[in-house]
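1. Have a look; sequence and predicted model below, questions after that.
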Amino acid sequence: MPKITFIDAAGTAHAVEAEVGSTVMEGAIKNGVPGIEAECGGACACATCHVYVDEAWLERTGEPVAMEQDMLDFAFDVRSNSRLSCQIKVTDELDGLVVNIPEQQG
C-alpha cells in the first residue's frame, strides 16, 4: 500500500498506509491523523480536509476540478498547492506523498 506522510501544523509527521482506490482523506481518517476533520465524509461539501500538497507532488496529484475549487473558497489560508484530500485518489504512483495540514480547517 502507498505511504502518505501528513505533517501537522506543529511539524509532526504522521506516516500512514492508504489503500489504492481510496482517497488521501480516507487514509487520514482510518489512521487517526489529527487535523483532518472530514465533516462531510468525502462528499466535497466542506473544506475540513484541506491540505497543502508538497511541491514535488503537485503534478502527480493533479489540479482541482471546478467543484473542489469552489469548496476551497471556504478553506482558511488557501495557497497555490491547496487541495481537498477527499479529492485526491490514492494510486501506486502516490507512494511517498507528503501533504501539510493547515493550522485551521474550513
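-> Looks like it came in fine. Note that the coordinates shown come from a computational prediction; the quantities given were computed from them, not determined experimentally.
2. going forward, measure contacts between C-alpha atoms and count neighbours the same way
-> Fine.
3. And for the residue nearest the centre of the chain, nearest residue in space, chain neighbours not counted?
-> The structure's the chain has its C-alpha centroid closest to Ser85; by Cα atoms, centre = their mean the separation is 2.7 Å. In space, Ser85 comes closest to Met25 once its chain neighbours are excluded; the distance is 4.7 Å by Cα to Cα, 6 or more residues apart in numbering.
4. quick one: the one you found from Ile36, how far?
-> For Met25, the distance to Ile36 equals 7 Å [Cα to Cα, to the nearest Å].
5. what do you get for Gln104?
-> Gln104 is 10 Å from Ile36, by Cα to Cα.
6. Name the residue in those two with the higher neighbour count.
-> Ile36 (23 against 13; other Cα atoms under 10 Å).
7. Identify the residues contacting the more buried one.
-> Residues near Ile36 by Cα atoms under 8 Å, 6 or more residues apart in numbering: 25, 28-29, 48-50, 101, 105.
8. circling back to that earlier point, between Met25 and Ile36, what contacts are shared?
-> With Cα under 8 Å, 6+ apart, Met25 and Ile36 have common neighbours Cys49.
9. before we go on, here's another structure to hold up against the first:
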Amino acid sequence: MDIKITIIDRQGIPHKIDAPTDMNMNVMELVRSYELAPDGTIGICGGMAMCASCQCYVLSNHELPEKSDDEDAMLAEAFHVKENSRLGCQLHIKPEMEGLQIELAPES
C-alpha cells in the first residue's frame, strides 16, 4: 500500500510522492529513488546514522518514532539543526505517516 508524502527539496520545491509502506524503505531512500537531491549529497553513509546528509525538517504534526541515541548524537554535531530535525534514514515509511510533510535540510 502506498501513502502520500510531501518532500520539499533543497530548492524549496514541494514534491507529492507515493511512498510504499511494504518495502521497509526510509525517507532517505525515498529521496534517492525519486532523485530529489543530487547524487552524493544525501545518504552518504548508507543510512547508518553516521552522517547528517539526509537531515530533514518534519513540518507536519505526525507522531514519529523516538530518536535513537545514534540519531540524537549525529544531530548534535550536524549543521542547520532545528527542533524538528530528523535523519531521513531513521524514518521508516509506515501507513500512519500518510500526509507527512518534510523539508530537506540545506547541504552542510
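-> Looks like it came in fine. Just so it is clear, the model here is predicted, and its values are computed rather than measured.
10. After superposition, what is the TM-score?
-> Here the TM-score for the pair of chains, by TM-score structural alignment, normalised by the length of structure 1, is 0.86; 103 aligned residues with a Cα RMSD of 1.6 Å.
11. Longest helix in structure 2, by number of residues?
-> When structure 2 is parsed with DSSP state H, its longest helix is helix 69-77.
12. buried set for that one?
-> Residues of helix 69-77 of structure 2 classed as buried: 71, 74-75 (neighbour count, 16 or more other Cα atoms under 10 Å).
13. counting contacts, what elements does the very next helix or strand once past it pack onto?
-> As assigned by DSSP states H and E, the chain's next helix or strand after helix 69-77 of structure 2 is strand 85-87. Counting contacts by 3 or more Cα pairs under 8 Å, 6 or more residues apart in numbering; DSSP states H and E, strand 85-87 of structure 2 is packed against strand 55-58, helix 69-77.
14. what do you get if the cut-off is 6 Å, keeping everything else the same?
-> Here strand 85-87 of structure 2 touches strand 55-58, going by 3 or more Cα pairs under 6 Å, 6 or more residues apart in numbering; DSSP states H and E.
15. how about Thr5 of structure 1, what does it touch?
-> 14-15, 98 (Cα atoms under 6 Å, 6 or more residues apart in numbering).
16. now for Val58 of structure 2: what does it line up with in structure 1?
-> Aligned counterpart of Val58 of structure 2 in structure 1: Val53 (TM-score structural alignment).
17. Repeat that for Ala105 of structure 2.
-> Per TM-score structural alignment, Ala105 of structure 2 is aligned with Pro102.
18. How about its match: what's its closest non-neighbour residue?
-> Closest residue in space to Pro102 of structure 1, ignoring its immediate chain neighbours: Ala9 at 5.7 Å, by Cα to Cα, 6+ apart.
19. Tabulate the buried residues of helix 69-77 of structure 2 (CSV), appending distance to Ile93 of structure 2.
-> Shown next, in CSV, are those (distance: Cα to Cα, whole Å):
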residue, distance to Ile93 of structure 2
Glu71, 17
Met74, 21
Leu75, 20
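20. Please identify which of those residues is nearest to Leu64 of structure 2.
-> Comparing the buried residues of helix 69-77 of structure 2 against Leu64 of structure 2 with Cα to Cα places Glu71 closest, at 13.4 Å.
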